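Colleague: Pasting a predicted model and its sequence here:
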Amino acid sequence: MSWTDTIAGIEALEDLSLDPRLVSALEAEARHHKLPPLKLYTPSFRAYANEELKPCGRDAFPAFSVTGGACALNCDHCQAKILEPMIPTGDPAQFERTVRDMVRLRGLQGFLLSGGSNRRNEVPYDRYYPVVERLKRDFPHLRIGMHSGLLDRSRAQAMANAGVDVAMIDVIGADETIRAVYHLDRPVADFESTLAALCETRMQVVPHIVIGLHYGQLKGEANAVDIVARHPVVALVLVVVMPFYAPADKPFRTVPPEEAASVFVAARQRLHGVPVQLGCARPAGSHKMVTDAYAVMAGFDGIAYPAEGVVALARAIGRPVEQEHACCAISLNGRGGCA
């Protein structure tokens, strides 16, 4: 049975419009490369429900923001909205007490530490490094991830010395996008130098690329993939820009799933042996279902907050499925917070 026929037989996907030529091309490619097992990530950053997967509570793998909901850049694609579901933690001492309580009372296995940027795309983590170091000393099982922002070698090493396990950085491939969307006067080279500095430490480095970051147009994604391919990263996470976050006077085009899939295929082919995953952010509804289906067929190693039908599709084309209650960039190797 062809993959097109397979999709037509899955109730959640049967009414979707997928490009039959693209589906056939992905199927042909899969004949030459055995598709890996698929990990489905359901961290507790936000509410999530799916009939094919088990639910997980808010405290299974939380995200904390050191700036609450504030971000000085206020980038056009985000407007600081991604910080809203995170637990605000403006005081390091309170943050430490909260994490220790979660470990003791709820069996916490890990967390993400994030926050808004200053005008140079730097996140104010310095006051939190001693806390992270103590938490890692007392609870060595904790998996700790951080969004780095832009930094130099000394600050990258400070992250590593504190005990951070996984560092994440958005890689942007076009200077024009950095200026227009990020409101930031920094070149593409600064993003690559940050990636290089992180990769020189013992931390696992998982860069992210936002497809359609330039107001929904593809601009610089191919260059961003090339940048990532030049460095020893442990995985790449792709996300798709979500237009509803944008300000009314700077609307974003919705990236068609087929355009997103072109980046999926390029990344999967360019990063040989490196896991490629679909992260939390992408447009909702039928768009998400089509996008996720393409990611499954393109051989992505993981998908965060998968759409309905993903489990059925993966199994139908011979891909075993595993669920983890963790951020897709911070795999807990099966030690998720929910049974």
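Modeller: Right, received. Where do you want to start?
Colleague: From now on I want contacts and neighbour counts done on CA atoms only, so please keep to that.
Modeller: Noted.
Colleague: For stretch 176-186, what is the spacing between the initial and final residues?
Modeller: 10 Å (Cα to Cα, to the nearest Å).
Colleague: And it, what's buried?
Modeller: By 16 or more other Cα atoms under 10 Å, the buried positions in stretch 176-186 come out as 176, 177, 178, 181, 182, 183, 184.
Colleague: Check it against this one:
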Amino acid sequence: MVFFFYPSRETLEVSLTGTACSLNCNHCNAQYLSRMKTKEQILEILENHPGRFKSILISGGSTKDGKVPILEHMDFIKKVHSMGLKLNFHTGLLSEEEIRAIKPYVERISFDFVYDDRVIQEVYHLKDKTKEDFEKTYLLMRRIIGGRIENEEGLPQSRVVPHITLGIKCGEIDEGEEDTIDELAFIKPTLIVIDVFIPTKGTPFENCPVPDLDKVLKMVDKAYRRTSRTTTLFLGCMRPFGEYRERLDVEAYKLGVKGFVLPSKSLRDLVKEQGEEVRIFNECCALI
């Protein structure tokens, strides 16, 4: 069975801070925030289209210590949760107090698992943070939020889903990705979402190359070999389009990846040709 995700159909994205961000990471520079809705826009959409959307990705710009200032926005979180929407939090290095505050409203936490000090300090501009801070936060979230659950598809799942981005150092892939995969293999999440760096206009990295595809596939292969006994792999929404994605999706599928956000035509054709069962989901892949 393979899973295809089309999240914009039933998941809204909100930036709690609008376009404001104190970090302005090299790969984002608040460009992705500008594509998200504001809180006011979300409430208007929900009022005008009752029942159309099932979930919200809760995100926003970071403070200088690497987290979305979640406590300032609890009224909004409580309101949309009370409307029956599932909430997927993408909110960074939250403290224990903040994790406990959002716990009653969490369907999932999508956590950027960064196990590379160069990325943390040079790309994210978090000069006083290390890979140990990211791992500690992930494990704290997993302990507090808890929940090895089983979804409708029978997949064992955790409410805290680590995401990794291959090639985030201006398209470079090195031992940082290797170390990240090794560490995740050690702590055994039930699902890993793999993204691939996209050079984005308006960022310091806009002129960087896309990551070498063969190196990306090597990392995907390693991730599968190191984690397949305990972990399902998905390819997330960030990965280059065009011929790059066509080949990436097909080869990743052959390597054992089971889920794809906005799958390429080449992959859809291959899966159909092979007669494999396909399940379609219209929300964030972490919400499966």
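Modeller: Ah, there it is. On a predicted model such as this, the values are computed, not experimentally measured, just so you know.
Colleague: got the residue ranges for the helices in the second structure?
Modeller: Counting by DSSP state H, the second structure has helices at residues 39-48, 74-82, 96-102, 117-118, 131-145, 175-187, 213-227, 243-255, 265-274.
Colleague: Just give me the match in the second structure for residue 194 of the first structure.
Modeller: Taking TM-score structural alignment, residue 194 of the first structure has residue 137 as its aligned residue in the second structure.
Colleague: Quick check: nearest residue in space to its match, chain neighbours excluded?
Modeller: residue 93 (6.1 Å; Cα to Cα, 6 or more residues apart in numbering).
Colleague: So what does the one you found match up with in the first structure?
Modeller: Checking TM-score structural alignment: residue 93 of the second structure goes with residue 150.
Colleague: That match is in contact with residue 197, isn't it?
Modeller: No: contact criterion Cα atoms under 8 Å: residue 150 of the first structure and residue 197 do not qualify, at 9.9 Å.
Colleague: Between these two, tell me which one has more neighbours.
Modeller: residue 150 (23 against 18; other Cα atoms under 10 Å).
Colleague: hmm, back to that, let's have the helices of the second structure in a markdown table, adding distance to residue 167 of the second structure.
Modeller: Formatted as a markdown table, the helices of the second structure follow (distance: least, Cα to Cα, whole Å):
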| stretch | distance to residue 167 of the second structure |
| --- | --- |
| helix 39-48 | 32 |
| helix 74-82 | 33 |
| helix 96-102 | 29 |
| helix 117-118 | 12 |
| helix 131-145 | 17 |
| helix 175-187 | 8 |
| helix 213-227 | 8 |
| helix 243-255 | 14 |
| helix 265-274 | 22 |
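Colleague: now residue 312 of the first structure: how far from residue 250 of the first structure?
Modeller: Residue 312 of the first structure is 38 Å from residue 250 of the first structure, by Cα to Cα.
Colleague: Which one of those two is surrounded by more residues?
Modeller: residue 312 (19 against 12).
Colleague: The stretch 1-150 of the second structure: strands as residue ranges?
Modeller: Using DSSP state E, counting those that start in this stretch, the strands of the stretch 1-150 of the second structure run over 2-5, 11-15, 55-59, 86-89, 108-112, 148-150.
Colleague: For residue 173 of the second structure, find the nearest of those strands.
Modeller: strand 108-112 (16.9 Å; Cα to Cα).
Colleague: and that closest one, what does it pack onto?
Modeller: strand 86-89, strand 160-166 (3 or more Cα pairs under 8 Å, 6 or more residues apart in numbering; DSSP states H and E).
Colleague: Tell me the residues of the first structure aligned with it.
Modeller: Counting by TM-score structural alignment, strand 108-112 of the second structure corresponds to 166-170 in the first structure.
Colleague: Centre of the chain to the matching stretch, how far?
Modeller: 9 Å (Cα atoms, centre = their mean, to the nearest Å).
Colleague: for stretch 299-313 of the first structure, same thing?
Modeller: That offset, for stretch 299-313 of the first structure, works out to 14 Å (Cα atoms, centre = their mean).
Colleague: is it true that residue 221 of the first structure touches residue 172?
Modeller: Yes: at 7.2 Å, residue 221 of the first structure and residue 172 qualify as touching, with contact defined as Cα under 8 Å.
Colleague: The two: who's more crowded?
Modeller: residue 172 (29 against 23).
Colleague: just to revisit the earlier point, overlap of the contact sets of residue 221 and residue 172 of the first structure?
Modeller: Residues touching both residue 221 of the first structure and residue 172 (Cα atoms under 8 Å, 6 or more residues apart in numbering) are 209, 210.
Colleague: could the strands of the stretch 1-150 of the second structure go into JSON lines alongside mean neighbour count?
Modeller: Output for the strands of the stretch 1-150 of the second structure, formatted as JSON lines (neighbours: other Cα atoms under 10 Å):
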{"stretch": "strand 2-5", "mean neighbour count": "20"}
{"stretch": "strand 11-15", "mean neighbour count": "22"}
{"stretch": "strand 55-59", "mean neighbour count": "23"}
{"stretch": "strand 86-89", "mean neighbour count": "23"}
{"stretch": "strand 108-112", "mean neighbour count": "23"}
{"stretch": "strand 148-150", "mean neighbour count": "13"}
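Colleague: Same list, those strands, but as JSON lines with distance to residue 257 of the second structure please.
Modeller: What follows is these, written out as JSON lines (distance: least, Cα to Cα, whole Å):
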{"stretch": "strand 2-5", "distance to residue 257 of the second structure": "8"}
{"stretch": "strand 11-15", "distance to residue 257 of the second structure": "23"}
{"stretch": "strand 55-59", "distance to residue 257 of the second structure": "23"}
{"stretch": "strand 86-89", "distance to residue 257 of the second structure": "22"}
{"stretch": "strand 108-112", "distance to residue 257 of the second structure": "18"}
{"stretch": "strand 148-150", "distance to residue 257 of the second structure": "19"}
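Colleague: Out of the ones you listed, which is closest to residue 44 of the second structure?
Modeller: strand 11-15 (11.9 Å).
Colleague: what's the mean gap between that closest one and the aligned bit of the first structure?
Modeller: Strand 11-15 of the second structure: mean distance to aligned residues in the first structure after superposition is 0.8 Å, counting by mean Cα distance after the TM-score superposition for the first structure.
Colleague: give the contact list for residue 199 of the first structure.
Modeller: So residue 199 of the first structure contacts 205, 231, 232, 233 (Cα under 8 Å, 6+ apart).
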